[in-house]
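1. sequence and predicted structure, then a few things I'm wondering about:
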Amino acid sequence: MTRWLITGANGMLGTALRAVLAGQEPVALGRAELDVTDAASIERAISAHRPDVVLNAAAYTAVDAAESEHAAAYAGNAEGPAALAAACAAAGARLVHVSTDYVFAGDATAPYEPGDPTGPRTVYGASKLAGEQAVLAASPRHHVVRTAWLYGGGGANFVSTMARLAREGRDPQVVDDQRGSPTWAGDLAAALVELGGADVPGGVLHFANGGETTWFGLARAVFSEVGADPDRVGPCGTDQFPRPAPRPAYSVLGDAAWRRAGLTPPRPWRVALTAAFVAERDALLGR
């Protein structure tokens, strides 16, 4: 039986991973038990639990704050994963590390594939790219899985925010000039577990729910899911919501490499959104 260890187990993705692996008794560690920014904490956890596969859901995700918190961003997204990857390699464990579309420039017109040139435009993206490189350098068995526009019932995110606004009777203006592939944490968690148990060579893969939309399109879909009139959502441009960290105009990730690896293809984002509200409606609605 595979011995699984989940880092960042109390976050949105970590919560979804715990649910997927509930019948396999994974070791699920939050920051109090395993702080990925502390090499000694990593060594203790790997030594104590001797996992076969480590699923790294721990990360620094404050995209805007990272612009002024360089050290914290690199500690959580680069130095921590480097230490974790090295400890896993030394113990003979395989690491499945989660990364992001922000490693790309965001100016493409066709879905990004794993081998496409990177070019992060934010501190967050640069820190995640550094983490990817460190993980891959530590062992040829390790995996990096990039995803995008992640949402779920285990934490604050765009979908839960839109569901709350719909419930409160508010009519938001939402950006309509950024495109991506909304991805349910439940589907990503199942995909990571499948990869962790599969005989697939290490390297970079992409997993995001299929198809693409804008934040405006996603917001309208969320309103529909909660029984609200989607016409209450209005479109606007990125320039109306300036942020410290520039957002990618195009974040769609291609799944060709994932499919070639023989792994289960991701389902369309709209189908996954409906499934998410069936599975965790109360959590997404903040109840």
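-> Received, thanks.
2. CA atoms for contacts and neighbours, from now on please.
-> Fine.
3. and the lengthiest strand in the chain, how far from the chain's centre?
-> Longest strand of the chain, by residue count under DSSP state E: strand 94-100. In terms of CA atoms, centre = their mean, to the nearest Å, the centre of strand 94-100 is set 10 Å apart from its chain centre.
4. which elements pack onto that strand?
-> Judged by 3 or more CA pairs under 8 Å, 6 or more residues apart in numbering; DSSP states H and E, strand 94-100 is in contact with strand 53-56, helix 80-91, helix 123-138, strand 143-147, helix 185-196.
5. same thing but at 7 Å, please
-> strand 53-56, helix 80-91, strand 143-147 (3 or more CA pairs under 7 Å, 6 or more residues apart in numbering; DSSP states H and E).
6. just the angle for it relative to strand 143-147, thanks.
-> 30 degrees (axes from the mean of the first three to the mean of the last three CA atoms, to 10 degrees).
7. other residues contacting strand 94-100?
-> Contacts with strand 94-100, where a contact means CA atoms under 7 Å, 6 or more residues apart in numbering, come from 52-57, 85, 88, 128, 141-148, 196.
8. then stretch 126-140?
-> 73-74, 77-79, 81-82, 85-86, 89, 99, 103, 120, 142, 144, 202-203.
9. ok, and here's another one to check against it:
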Amino acid sequence: MSDVKRILVTGGNGQLGTELKRYAWPEGWAVTAIDIDELDLRNTAAIATMVAESHDGQPWAAVISAGAYTAVDKAESDIVTAWAVNAMAPAAFAESCAKAGIPIVQVSTDYVFDGARDGAWEVTDPVAPLGVYGASKLGGELAVRTSGARHAIVRTAWVVSAHGNNFIKTMLRVGATNPTLRVVDDQHGSPTSATDLAAALATITMRLVEDPAAPTGTYHFSNVGAVTWAGFAREIFAQSAARGGASAEVQGITTAEYPTPAMRPANSLLSHDAITRDYGIHPPAWQTALGNILDELLGASNKETRA
């Protein structure tokens, strides 16, 4: 086992962390995924110690910084914690990675943009976060970018999966008992399968480890295709009904009709030009990704029902 390249993954119990653990890593690669019970991301000294320490006598090959404070609305009143987890923790990881001479892959968000443009956001577009969550994630980006560590910053949006809490699972749960749902219809974006995102991060990480000349910088990843939250909900129920699952009518409403403490970008579409150019990654359509998630969710549900 001494020749195994081991990747340290934070946020191990989250949607992305779960998929990084489930990913079919090639022979010679492995992940150690940790969560808050093993490392408090507010403790920068503990972060430095963990990166510096070897795993079973072997140094880490890379870090995938996927752990984050993602409670967007709560962040508006929990500013210090959001900044500690989303900015200072990546700063500590990146500084430690630079000292260890290993790459870091930092997961970021569409919330670094204000949403006030048409078309997909390019990686070079000006950032202007609307709230604490986006600002703190941007702080993490800046820390990684200026750390001296070889890095890839990967922004994503609207992450969903068969695990944890997300929009798909919420719609299926609420739709099972409510014939009509009101869903925001003026925010545009592309859903992102955590499975597909994990595969993209694995591709980038392994390349960074194996190739000292691998491209570095900022990238975007989501599934392909634009939709609103209401449009996404309609497709969820259409595909769910086709699989014998929940179905409901979706009525579109405006953002103003569903006020939240934190402002959301009206446009979260992300351009994939950079990640395709540098890493040959071509994300699949979000409808395909949704079908794969529903196959897993409804398959598991049907098995429980039959049991």
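-> Yes, it's here. Just so we're clear, the structure is a prediction, and the values are computed from it rather than from any experiment.
10. number of nearby residues for residue 265 of structure 2?
-> 22 (other CA atoms under 10 Å).
11. surely residue 212 of structure 1 touches residue 149?
-> No. Checked against CA atoms under 7 Å, the pair residue 212 of structure 1 and residue 149 is beyond contact range at 10.5 Å.
12. intersection of neighbour lists for those two?
-> Common contact partners of residue 212 of structure 1 and residue 149 (CA under 7 Å, 6+ apart): 180-181.
13. measure residue 245 of structure 2 to residue 237 of structure 2 for me?
-> 8 Å (CA to CA, to the nearest Å).
14. and residue 118 of structure 2, by the same measure?
-> From residue 118 of structure 2 to residue 237 of structure 2 the distance is 28 Å (CA to CA).
15. more neighbours, those two?
-> residue 237 (21 against 11).
16. residue in structure 1 matching the more buried one?
-> For residue 237 of structure 2, the aligned residue in structure 1 is residue 223 (criterion: TM-score structural alignment).
17. its match contacts residue 233, correct?
-> No. With contact defined as CA under 7 Å, residue 223 of structure 1 does not reach residue 233; the gap is 8.1 Å.
18. can you map out the strands along structure 2?
-> Using DSSP E, strands in structure 2 cover 5-10, 29-34, 62-65, 104-109, 151-156, 159-160, 180-184, 188-189, 192-193, 217-220, 227-228, 249-253.
19. and these as TSV, adding mean neighbour count and distance to residue 52 of structure 2?
-> Shown next, in TSV, are those (neighbours: other CA atoms under 10 Å; distance: least, CA to CA, whole Å):
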stretch	mean neighbour count	distance to residue 52 of structure 2
strand 5-10	21	11
strand 29-34	18	15
strand 62-65	25	12
strand 104-109	26	14
strand 151-156	25	17
strand 159-160	22	31
strand 180-184	17	46
strand 188-189	24	39
strand 192-193	28	32
strand 217-220	21	24
strand 227-228	20	43
strand 249-253	17	50
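20. re earlier: OK, contacts around the nearest residue to the match of residue 237 of structure 2 once chain neighbours are set aside?
-> Leaving aside its chain neighbours, residue 223 of structure 1 sits nearest to residue 230 (5.2 Å; criterion: CA to CA, 6 or more residues apart in numbering). Neighbouring residues of residue 230 of structure 1 by CA under 7 Å, 6+ apart: 220-221, 223-224.
21. mean shift of the longest strand of structure 1 relative to structure 2?
-> Aligned to structure 2 and superposed, strand 94-100 of structure 1 gives a mean residue distance of 0.5 Å (mean CA distance after the TM-score superposition for structure 1).
22. what's that strand aligned against in structure 2?
-> Counting by TM-score structural alignment, strand 94-100 of structure 1 corresponds to residues 103-109.
23. do the same with stretch 65-75 of structure 1
-> By TM-score structural alignment, stretch 65-75 of structure 1 lines up with residues 74-84 in structure 2.
24. and that stretch, how far apart are its ends?
-> OK, stretch 74-84 of structure 2 end separation, CA to CA: 14 Å.
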